[in-house]
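sequence and predicted structure below; questions after.
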Amino acid sequence: MTDLSHLPGRTADRLRPAGRTSEEPVARPRRRLRLPFSPWHLLLAPLALLFAVPLIWLGLSSVMSDAEINRFPPALWPSGIDLDGYRYVLGNAMFPRWFANSLIVSAVAVVSNLLLGTLGGYAFARMRFGGSRVLLVLMLATMAIPFQLTMIPTFLVMRKLGLTDTLGALIVPSLVTPFAVFLLRQFFLSLPRELEEAAWIDGCSRLRVLFQIVVPLSRPALSTVAVLTFLTTWNDLSWPLIALNHEANYTLQLGLTTFRGQHHTQWSAVMAGNVITVLPVLLAFLAAQKTFVRSITSTGLKG
């Protein structure tokens, strides 16, 4: 800014910008109050705590005695740490077998959904064949059918295949789901075709383009499919309850129901078993949280 102090008063006032005088103070910009976090956190934090209350209560109940759990009004805080429930669960000879069964079924379901869902989603996204639209609509329509209407036909199919009362009865119906195919199809549609066309010009086959170019770019969607498939398979109780009879083939969710008797229920063992059951699910979600959110936000409803 030019220094006008050496000029006479009237001359200096004429040379200054309009609307300002030599006596007028310079207005300072007001400082806005900035929070160290987003204002939305003031609303989301109480909601998150509300949704976390059942999980917190589960953890507290797992270290209570049966008398404290059955007391009325219920105790909000354990008087001491009682690990009898964990000792009962971990001392059960069948518990490691149930854990292994759930892990096998969930792992196979995740791998098969990633592989078959990728192939099916890419076919619907990039390949045009007769009846593709109709087939896609029919596949999506199966998502609206409740499980209660399909469990009896599924059981009859498994019996014809000789898979009842085996882990195969849990694995085969979960090899691929319409949701996995649809979610991956939507993500593939958001990828630019130019990358695939450049690879085709270089002589790459369609499968090579898929697994070397498209799949590495689809990690957020693949992580979402893996997490949701693992959650669904790991927490499933109704279908194992129908398909399995022998205790050695029980999954973890079905095995925990044996802790409930007709006249007495060992609630501390049930709570401890549920805590052990929830831990793999919680760790799987936390490990893929960022990619899960990125996939949901980037996968639209592009047709």
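That came in fine, so what should we check first? Numbers count the residues shown, from 1 in each chain.

use CA for all of it now, contacts and neighbours both
Will do.

quick check: next helix or strand after the helix or strand hosting A52?
Using DSSP states H and E, A52 sits within helix 41-61. Along the chain past helix 41-61, the next helix or strand (assigned with DSSP H and E) turns out to be helix 66-70.

list the contacts of that next one.
The list of residues contacting helix 66-70 from outside it, by Cα atoms under 8 Å, 6 or more residues apart in numbering, reads 61, 74-75, 78, 266-268.

mind redoing it with 6 Å?
Residues from elsewhere that reach helix 66-70 (Cα atoms under 6 Å, 6 or more residues apart in numbering): S268.

give me the number of residues near G9?
11 (other Cα atoms under 10 Å).

mind checking how far it is from L15?
Counting by Cα to Cα, to the nearest Å, the separation of G9 from L15 is 10 Å.

got it, and L135?
On the measure of Cα to Cα, L135 and L15 end up 78 Å apart.

would you mark the buried spots in the helix or strand containing T232?
Assigned by DSSP H and E, T232 belongs to helix 219-234. Of the residues in helix 219-234, those scored as buried under the neighbour-count criterion (16 or more other Cα atoms under 10 Å) are 220-231, 233-234.

next up, a structure to set beside the first:
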Amino acid sequence: MATRPVAPRRKVNYRSIQLCWQYLVIVVAALIAFFPIYWILISSLLNARSAADVVPHFWPDWQWSNYTRAWQLEPWIQFFLNSIFIATCTAVLAVLTSLLAGYAFGTMKFPGRNLLFLLVLGLIMIPGEATLIPSYLIVSTLGWIDTYQAQIIPYAVSISGIFLIRQFFLSLPPSLWEAAQLDGCSRFGFLWRVAAPLARPAIAVVALQVFIGSWNAFLWPYLVTSSDAHRPIEVGLQAFMSGEGGTDPTGLAAAAAFTTLPVLLVFLLAQRQFIEGISAGSTKG
């Protein structure tokens, strides 16, 4: 009697299963990260009755008047202009100092270079709260209380920026500098004409990190500012909470929404440069 042929077993595609799990984890992580923003947006569009309800609401009531009411309670335009000016100046200075220091540590050889670089990296271990009092005393002695420079100068150097740009310069082939020397290029000429243009992805990362960090800064600007003329947006939001906005949950959510969305949009527009810069800076240790 002839036996029936056995059907071949289907091979399990473990690669597809692994990709499905990876995508599932990414989607869940994205939802968790996005949920606070979604909750703020929903809360900013609820009416007073829905906001006071015990049962949470996951769909807005489209009360756009909450934004109008919140906008009229504080000089938000002044706060926005202050934050833009402070964050931009801080980012420009941090990029400049990171570029110069990273170039020196990454391409130039001098006695004690490695030790000095380790000392610079060691500053990351010092918590910012530990330097608040001495920094405040210095700023007060200089007469910088309630000024722009008190919020810009202390953050004009980025240790992580120095590290990232130094790592990028370490990956540059020495032949570039040798060719530049043959053309009569100086160290600074090589930096501005060759090295800096090649380091644009790393520079973009440093600028973005410092800009967002300065925009979101609260404790230090809160300590050194006392008037609306120099308060950034985060301190202005705290002033809004301390005033009439503290008893207005929907207005407070609206204020939190229009103070957060600008920097979120900046990050989304610059995310490609951010990823390219991080990848470029990690090519060589």
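Arrived safely, thanks for sending. From a predicted model like this one, the values you see are computed outputs, not experimental measurements.

in structure 2, what residues pair with the helix holding T232 of structure 1?
Residue correspondence for helix 219-234 of structure 1 in structure 2, counting by TM-score structural alignment: residues 200-215.

starting at the chain centroid, how far to the matching stretch?
In terms of Cα atoms, centre = their mean, to the nearest Å, the gap separating the centre of stretch 200-215 of structure 2 from the centre of its chain is 6 Å.

try stretch 190-208 of structure 2
Averaging C-alpha coordinates over stretch 190-208 of structure 2 and over its chain gives two centres that are 18 Å apart (Cα atoms, centre = their mean).

okay, now that stretch: how far is its last residue from its first?
Using Cα to Cα, one end of stretch 190-208 of structure 2 lies 25 Å from the other.

corresponding residues in structure 2 for the helix holding A52 of structure 1?
When helix 41-61 of structure 1 is aligned against structure 2 using TM-score structural alignment, it corresponds to residues 23-43.

give me the mean distance between the matching stretch and structure 1.
On the superposed models, the aligned residues of structure 1 are on average 1.3 Å from stretch 23-43 of structure 2, with distances taken as mean Cα distance after the TM-score superposition for structure 1.

got a list of contacts for that stretch?
With contact meaning Cα under 6 Å, 6+ apart, stretch 23-43 of structure 2 is reached by 60, 250, 253.

let me know the closest of those to L81 of structure 2.
Minimum distance to L81 of structure 2 across those is 21.0 Å, recorded for A253 (Cα to Cα).

contacting residues around whichever residue in structure 1 pairs up with the closest one?
Pairing criterion TM-score structural alignment: the partner of A253 of structure 2 within structure 1 is identified as M271. For M271 of structure 1, the contacting residues are S62, by Cα under 6 Å, 6+ apart.

all the helices of the stretch 151-300 of structure 1, in order from the start?
Taking DSSP state H, counting those that start in this stretch as the test, the helices found in the stretch 151-300 of structure 1 are 168-171, 178-189, 193-201, 206-209, 215-217, 219-234, 238-243, 252-256, 267-287, 289-298.

next, format those helices as JSON lines and append distance to F147 of structure 1.
Below are the helices of the stretch 151-300 of structure 1 laid out as JSON lines (distance: least, Cα to Cα, whole Å):
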{"stretch": "helix 168-171", "distance to F147 of structure 1": "14"}
{"stretch": "helix 178-189", "distance to F147 of structure 1": "13"}
{"stretch": "helix 193-201", "distance to F147 of structure 1": "37"}
{"stretch": "helix 206-209", "distance to F147 of structure 1": "34"}
{"stretch": "helix 215-217", "distance to F147 of structure 1": "31"}
{"stretch": "helix 219-234", "distance to F147 of structure 1": "13"}
{"stretch": "helix 238-243", "distance to F147 of structure 1": "9"}
{"stretch": "helix 252-256", "distance to F147 of structure 1": "18"}
{"stretch": "helix 267-287", "distance to F147 of structure 1": "22"}
{"stretch": "helix 289-298", "distance to F147 of structure 1": "25"}
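
closest one to M151 of structure 1 among those helices?
Counting by Cα to Cα, M151 of structure 1 lies closest to helix 238-243 out of these; the figure is 7.4 Å.

what are the contacting residues of the closest one?
The contact list for helix 238-243 of structure 1 (Cα under 6 Å, 6+ apart) reads 164-165.

which parts of it are buried?
When burial is assessed from 16+ other Cα under 10 Å, helix 238-243 of structure 1 yields the following buried residues: 239-241, 243.

next: stretch 103-122 of structure 1.
In stretch 103-122 of structure 1, counting by 16+ other Cα under 10 Å, buried: 103-114, 116-122.

just give me the mean distance for that stretch relative to structure 2.
Its aligned residues in structure 2 lie a mean 0.7 Å from stretch 103-122 of structure 1 after superposition (mean Cα distance after the TM-score superposition for structure 1).

any idea what N114 of structure 2 aligns with in structure 1?
Going residue by residue (TM-score structural alignment), N114 of structure 2 aligns to R133.

now P56 of structure 2
Counting by TM-score structural alignment, P56 of structure 2 corresponds to P74 in structure 1.

what about that match, which SS state?
Secondary structure state of P74 of structure 1, per DSSP: H, G, I helix; E, B strand; the rest coil, is coil.

so it versus G59 of structure 1, what's the distance?
From P74 of structure 1 over to G59 of structure 1 the distance is 15 Å, taken as Cα to Cα.

look at the two and report which has more neighbours.
G59 (16 against 10).

how far away is that one from N274 of structure 1?
Distance, G59 of structure 1 to N274 of structure 1, using Cα to Cα: 9 Å.

tally of neighbours for the residue nearest to F95 of structure 1 when sequence neighbours are not counted?
Take F95 of structure 1 and drop its neighbours on the chain: the residue closest to it by Cα to Cα, 6 or more residues apart in numbering is V89, 6.8 Å away. The burial metric for V89 of structure 1, expressed as a neighbour count using other Cα under 10 Å, is 21.
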